[in-house]
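Peer 1: Kindly generate the corresponding structure for this input.
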Amino acid sequence: MAAGGWACSGYLVEQGGFRLLLDAGYAIVPRLLERVSAAQVDAVFISHGHPDHCADLNPLLRARALGGHSAPLPVYALPGALDAVLALDRPGMLDTAYVFHEIVPGVSMEIGPFRAETRLLPHWVPNAGIRLTADDRVLAYTGDTGPSPQVVHLARDADLLLAEATYADRVPEPSSRYLSSARIAGRLREPVLATCS
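Peer 2: So this is what the prediction gives:
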């Protein structure tokens, strides 16, 4: 959870001028807009429907809709993951601000210059990790997840694994199937960037 001055999950990945936002958790839009305008985001991938990973999709879409940006933003997510965040505004207000692309885990797709492969990972709600490949470089991102062979598959031979880690060391037993720690993520792959959320 984001404390004052911090933000939740949100990572801007750029390749050949194309900007893909991986997750849009609480408080990421102000930080994002310090770097690029809302119109300069080319696509968004949302790993799952918990607000610390998707709540700021609403203000990003509002900025585009109210700023007169005419091209709809491609948004990739699992079925139903965005229902709550898209219902925050009056019906129809954001309809022209985005185009929804349903993720089918295990099926490859193209997102701009990236070849994307997703895997369903264990969490309390459906969560899709993603493996992005461009110019023979690979970035893997987990979103929130517990340990799984699918995480290992995403991370295999990746240049960078961006692994969400709710805990630094040990995950309490009731959550151990659905969340990870930095210690667990660090055993998966080098180099690793484990982020606490």
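
Peer 1: Please count neighbours and contacts with C-alpha atoms only from this point.
Peer 2: OK.

Peer 1: okay, now the residue lying closest to Ser176 once chain neighbours are set aside: neighbour count?
Peer 2: Using Cα to Cα, 6 or more residues apart in numbering and skipping residues adjacent in sequence, the residue nearest Ser176 is Gly146, 6.3 Å away. By other Cα atoms under 10 Å, 24 other residues sit near Gly146.

Peer 1: show me what contacts the residue minimising distance to the centre of the chain?
Peer 2: Using Cα atoms, centre = their mean, the residue of the chain that lies closest to the mean C-alpha position is Asp23, 2.8 Å off. Taking Cα atoms under 8 Å, 6 or more residues apart in numbering, we find Asp23 in contact with Ser9, Gly10, Tyr11, Val44, Phe45, Ile46, Ser47, His53, Cys54.

Peer 1: can you list these in TSV and add neighbour count and distance to Thr142?
Peer 2: Output for the contacts of Asp23, formatted as TSV (neighbours: other Cα atoms under 10 Å; distance: Cα to Cα, whole Å):
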residue	neighbour count	distance to Thr142
Ser9	24	11
Gly10	25	12
Tyr11	18	12
Val44	25	15
Phe45	24	12
Ile46	27	11
Ser47	28	8
His53	23	11
Cys54	28	14
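
Peer 1: Now secondary structure and distance to Thr195 too, for these, in a markdown table please.
Peer 2: Formatted as a markdown table, those follow (DSSP: H, G, I helix; E, B strand; the rest coil; distance: Cα to Cα, whole Å):
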| residue | secondary structure | distance to Thr195 |
| --- | --- | --- |
| Ser9 | coil | 9 |
| Gly10 | coil | 11 |
| Tyr11 | strand | 11 |
| Val44 | strand | 19 |
| Phe45 | strand | 18 |
| Ile46 | coil | 16 |
| Ser47 | coil | 15 |
| His53 | helix | 13 |
| Cys54 | helix | 16 |
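
Peer 1: Let's see this one next, to set against the first:
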Amino acid sequence: MRLTVLGGSGAWPTAVQACSGYLVEYDGFRLLLDPGYATLPRLLRHHTVDAVDAVLVSHGHPDHCADLNPLLRARGLSEDPPPPLPVYAPHGALDAVLALDRPGMLAAAYRLHGFAPGERFGIGPFTVATRLLPHFVPNAGIRLSTPGGVLAYTGDTGPSTDIPRLAEGADLFLSEATYIHRVPDDDAPYLLTAELAGRYAQQAGAARLLLTHLWPGTDATAAREAAARFFGRSIDVALPDLVVTTAS
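Peer 2: As a prediction, the model looks like this:
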């Protein structure tokens, strides 16, 4: 399994960093995970739009799904449109994004598959297990399994005993880490710190930790060092074009 970071900025994109977006590849299948703000230009550095085989969205905040709109426009409005793109998301999560254009304009460009966090299903070669994790809106923690490894992804979440269960034994644990040491009180039930991401990675016995969704301007080195206080294995920060592979 191969993961390419398209972006990892929390809340809004910066001049150098798109929001959450990850291309996960296995056995020739390309799964786009969370096409947040400004991820489409990053995707186009690697592939054409018709190379994406499916999209999987953790939740409906625009920093995780807004660039689904230009992706569907680029596919559906081309001279030779590719087949409809399978799109998987929690029920209702994409209503706002899919309503940006006039009704029916992009209807032939996608096939929407809604799910309830907690369900299991398949996407191409991936077995997908989901868990409802705490956030401001319904958020699906995602576990992707293939013969080539396991990737666990929190989406955006606050503290939960389900997180180390989601990431148990994962080859790669992609965890939100909006703050380094402390989340402001109002947001504390809904977001994580890099420290807590490190704790959960250690509890899960994950092989590798990838911190993402850092608040814009956060020092990546400081976030890595905070997680390393609790997790003694490999730690990276999700920066554009970083490629991580798991055992095949």
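
Peer 1: sorry, back to before: please say which position in the second structure the residue nearest to the centre of the first structure maps to.
Peer 2: Counting by TM-score structural alignment, Asp23 of the first structure lines up with Asp34 in the second structure.

Peer 1: Do a quick rundown of the helices in the second structure.
Peer 2: Taking DSSP state H to define them, one finds helices in the second structure at 39-44, 62-65, 68-76, 95-98, 162-166, 194-204, 220-228.

Peer 1: These into a markdown table, with extra columns for distance to Trp12 of the second structure?
Peer 2: A markdown table is the format used below for the helices of the second structure (distance: least, Cα to Cα, whole Å):
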| stretch | distance to Trp12 of the second structure |
| --- | --- |
| helix 39-44 | 11 |
| helix 62-65 | 6 |
| helix 68-76 | 15 |
| helix 95-98 | 16 |
| helix 162-166 | 24 |
| helix 194-204 | 19 |
| helix 220-228 | 16 |
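
Peer 1: rewinding a little: same check for the contacts of Asp23 of the first structure, but in the second structure.
Peer 2: Mapping the contacts of Asp23 of the first structure onto the second structure (both residues aligned by TM-score structural alignment, their matches' Cα atoms under 8 Å) leaves Ser9, Gly10, Tyr11, Val44, Phe45, Ile46, Ser47, His53, Cys54 still in contact.

Peer 1: In a markdown table, list those residues along with distance to Val36 of the first structure.
Peer 2: Formatted as a markdown table, those follow (distance: Cα to Cα, whole Å):
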| residue | distance to Val36 of the first structure |
| --- | --- |
| Ser9 | 17 |
| Gly10 | 14 |
| Tyr11 | 13 |
| Val44 | 14 |
| Phe45 | 17 |
| Ile46 | 19 |
| Ser47 | 22 |
| His53 | 19 |
| Cys54 | 19 |
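
Peer 1: Thr130 of the second structure matches what in the first structure?
Peer 2: In the first structure, Thr130 of the second structure lines up with Thr118, judged by TM-score structural alignment.

Peer 1: Was I right to think its match contacts Thr133?
Peer 2: No: using Cα atoms under 8 Å, Thr118 of the first structure is not in contact with Thr133, being 11.7 Å away.

Peer 1: Can you report how many residues neighbour Asp156 of the second structure?
Peer 2: Asp156 of the second structure: 29 surrounding residues under other Cα under 10 Å.

Peer 1: Show me what it lines up with in the first structure.
Peer 2: In the first structure, Asp156 of the second structure lines up with Asp144, judged by TM-score structural alignment.

Peer 1: Residue range in the first structure corresponding to stretch 93-112 of the second structure, please.
Peer 2: Going by TM-score structural alignment, stretch 93-112 of the second structure sits over residues 81-100 in the first structure.

Peer 1: And for that stretch, what's in contact with it?
Peer 2: Contacts of stretch 81-100 of the first structure (Cα under 8 Å, 6+ apart): 48-49, 51, 54-55, 57-58, 61-62, 64-65, 69-77, 126.

Peer 1: What's the ChimeraX line that selects buried ones from the residues you listed?
Peer 2: To isolate the buried ones among these in ChimeraX, judged by 16 or more other Cα atoms under 10 Å, type:
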select :48,49,51,54,55,57,58,61,62,64,65,69,72,73,74,75,76,77,126
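
Peer 1: Tell me where the first structure has strands.
Peer 2: Secondary structure of the first structure (DSSP state E): strands at 11-15, 18-22, 43-45, 73-77, 98-102, 109-111, 114-121, 127-134, 137-141, 160-165, 192-196.

Peer 1: average offset between the third one and the second structure?
Peer 2: Read that as strand 43-45 of the first structure. Mean deviation of strand 43-45 of the first structure relative to the second structure after superposition (mean Cα distance after the TM-score superposition for the first structure): 0.5 Å.

Peer 1: For that strand, enumerate the helices and strands it packs against.
Peer 2: With contacts taken as 3 or more Cα pairs under 8 Å, 6 or more residues apart in numbering; DSSP states H and E, strand 43-45 of the first structure sits against strand 18-22, strand 73-77.

Peer 1: Same list (those strands) but as a markdown table, adding distance to Ala165 of the first structure.
Peer 2: Below are those laid out as a markdown table (distance: least, Cα to Cα, whole Å):
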| stretch | distance to Ala165 of the first structure |
| --- | --- |
| strand 18-22 | 16 |
| strand 73-77 | 21 |
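
Peer 1: Looking at those strands, spot the one closest to Thr195 of the first structure.
Peer 2: strand 18-22 (13.4 Å; Cα to Cα).
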